[in-house]
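Participant: here is a sequence with its predicted model. Questions after.
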Amino acid sequence: MEIATKELTGKVALVTGGTKGIGKAIADELKGLGATVIISARRRPDANPEHAFIAADLTKPEDNKQLAEKIIKEYGALDILINNVGGTSAPAGGFSVLSDQDWENDLQLNLLAAVKLDRALVPLMIERNTGVVIHISSLNGKLPLYASNFSYGVTKAALNNYSKALANELASKGIRVITVSPGMVKTTAMENFLQSYGSSIGKNLDETAQLVMDSLGGVPLNRLAQPEEIAHLIGFLVSPKASYITGSNVVIDGGTIPTVY
């Protein structure tokens, strides 16, 4: 669908993990709204990316630093930062199967990657007294699932708290900070997770997806979200239409959470 307005014309946006899934959908959405979009990921995709691409493994301090330096050198400013990188490779099975390395990996990917990149790039926004930072969290940060992704949910909860604290600090400096917590989204990463979890409990992909939805208390819309549905929300949140929204954790979960809290 063609986006009628170009509300982000003249804005520079960075989307981490922007080569596939939710990240790619967000990058495409922001470009459609007129922004100059930069994407980062560990590896360049097989096909030429549609947006400016900078390779970076954000769990590595040197890559974080180099990404920020390249953006400063090539663009001179950053208006929108989408911290989308996240995920887990930790095994299912609860707390007792998680090693120190499992915890360290999830902390680096789901919390500290965003912390370090914010520290490198938010000063550009402070200098200009304007900017928007979005942290892509997860429903599991509010509704943890101990059996399937224990450490992932815990680290996303930490990201939620960090994002709120940062929002409070930066509000007076003209910068909005917002958390977005998707529920289950139809991506390759989600499919890989469901296949891995399903194989550990002897269920196929559809059975595992239903099991996870049921373990969350059910999804009233009874389906997974499409990445574009998350991206449309992000497009609104970074636009002038959302100028009074900061410090919020916006849940987009098909109605899973039964009450607001």
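Facilitator: That came through fine. Numbering: from 1, shown residues only.
Participant: from now on I want contacts and neighbour counts done on CA atoms only, so please keep to that.
Facilitator: Fine.
Participant: so is the closest residue to residue 52 other than its chain neighbours in a helix, a strand, or just coil?
Facilitator: Spatial nearest neighbour of residue 52, chain neighbours left out: residue 38 (4.7 Å); criterion: CA to CA, 6 or more residues apart in numbering. The local conformation at residue 38, judged by DSSP: H, G, I helix; E, B strand; the rest coil, is strand.
Participant: next up, a structure to set beside the first:
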Amino acid sequence: MEQQFNFNNELSGKIALVTGGTKGTGRAIAERLLQAGATVIITARNEPEAPNKDLHFISADLSTPEGTQKVVREVFSQYGKLDILVNNLGGSETPGGGFAVLTDEDWEKSIQTNLLAPVRLDRGFLPRMIDQRSGVIIHITSIQSKLPLYDSTLPYAAAKAGLANYSKSLSNEVAPKGVRVLSVSPGWIMTTAAAKMMERIAQSSNSTVEEATEKVLQSLGGIPIGRPAKPEEVAELVGFLVSPRASYLTGTEYVIDGGTIPTI
């Protein structure tokens, strides 16, 4: 008999954690999972600017081992398990100007945030997922893992490339144990963080924000669909991938970039 799904309540009874879930794409993902019936926990360093009483907030700096340990400890203490982990936290605060202006600190900060934070969280939550023989882990990577912007986000791109490679390897190990691991690779998403990055590039290059934006578009080769993604569009893809409808999908990177990557 064909399996039937209730899309509006398909995650009922599931416990989900979304990192970087207080704003931007993370917030959109958290709200999408909440709409599907999940109990949703969000974590970030700072409290949400617009609190939602239905999103359970844990304050933590996930770029540190102590921060990830705190989140793992509190999730298990309050909820006893985790069914869905969306490693959305990421970003770049490095200056523009290419490799020569980047310090060891710039590199270390990007790697801690974009690669080691999800690695540590996976290590904390995976054993119980394996014990229950179910769970889904999503790694939010970036098209910069294949199309790096050397002028402004070189460490970020390198860390995301590492995350994509790690994600594929992890999926091969844990899929036979009942846990699905996937990665989602967005292109340019129009968030507050993206706007701030344009401001930094403009400042470092003595140009306007509009000129900096055009420069980034040119470096990407343009976006055929004609605009950046909306956070809600990325959230919709994640909502599908963590659902029972995607039960045969694992080990794959799903690109959502409006056609930016110029390959087949």
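Facilitator: Great, that's in hand. Note that this is a predicted model, so its numbers are computed, not measured.
Participant: give me the TM-score for these two chains.
Facilitator: Scored by TM-score structural alignment, normalised by the length of structure 1, the superposition of the two chains gives a TM-score of 0.96; 258 aligned residues with a CA RMSD of 1.2 Å.
Participant: which residues touch the residue nearest to residue 52 of structure 1?
Facilitator: 12, 13, 14, 15, 27, 51, 52, 53, 54 (CA atoms under 8 Å, 6 or more residues apart in numbering).
Participant: who's in contact with the aligned partner of residue 223 of structure 1 in structure 2?
Facilitator: Taking TM-score structural alignment for the superposition, residue 223 of structure 1 sits opposite residue 227 in structure 2. Shown in contact with residue 227 of structure 2 (CA under 8 Å, 6+ apart): residue 258.
Participant: structure 1: strands as residue ranges?
Facilitator: 12-16, 36-41, 52-55, 80-83, 131-136, 175-182, 249-252 (DSSP state E).
Participant: what span of structure 2 is the third one aligned with?
Facilitator: With the alignment judged by TM-score structural alignment, the segment of structure 2 matched to strand 52-55 of structure 1 spans residues 56-59.
Participant: now the last one
Facilitator: Mapped onto structure 2 using TM-score structural alignment, strand 249-252 of structure 1 covers residues 253-256.
Participant: average offset of the matching stretch relative to structure 1?
Facilitator: Mean deviation of stretch 253-256 of structure 2 relative to structure 1 after superposition (mean CA distance after the TM-score superposition for structure 1): 0.6 Å.
Participant: chain center to that stretch: distance?
Facilitator: 12 Å (CA atoms, centre = their mean, to the nearest Å).
Participant: thought residue 173 was touching residue 251 of structure 2, still the case?
Facilitator: No: if you go by CA atoms under 8 Å, residue 251 of structure 2 and residue 173 don't touch, sitting 9.9 Å apart.
Participant: tell me how many other residues crowd the counterpart of residue 31 of structure 2 in structure 1.
Facilitator: For residue 31 of structure 2, the aligned position in structure 1 is residue 28, judged by TM-score structural alignment. Counted with other CA atoms under 10 Å, the burial measure for residue 28 of structure 1 works out to 19 neighbours.
Participant: what's the distance between residue 28 of structure 1 and residue 242 of structure 1?
Facilitator: To residue 242 of structure 1, residue 28 of structure 1 is 19 Å away according to CA to CA, to the nearest Å.
Participant: how about residue 76 of structure 1?
Facilitator: Counting by CA to CA, the gap from residue 76 of structure 1 to residue 242 of structure 1 is 25 Å.
Participant: and if you look at residue 181 of structure 1?
Facilitator: Distance of residue 181 of structure 1 to residue 242 of structure 1, given as CA to CA: 17 Å.
Participant: between the two, who's got more neighbours?
Facilitator: residue 181 (22 against 12).
Participant: okay then, goodbye and thanks.
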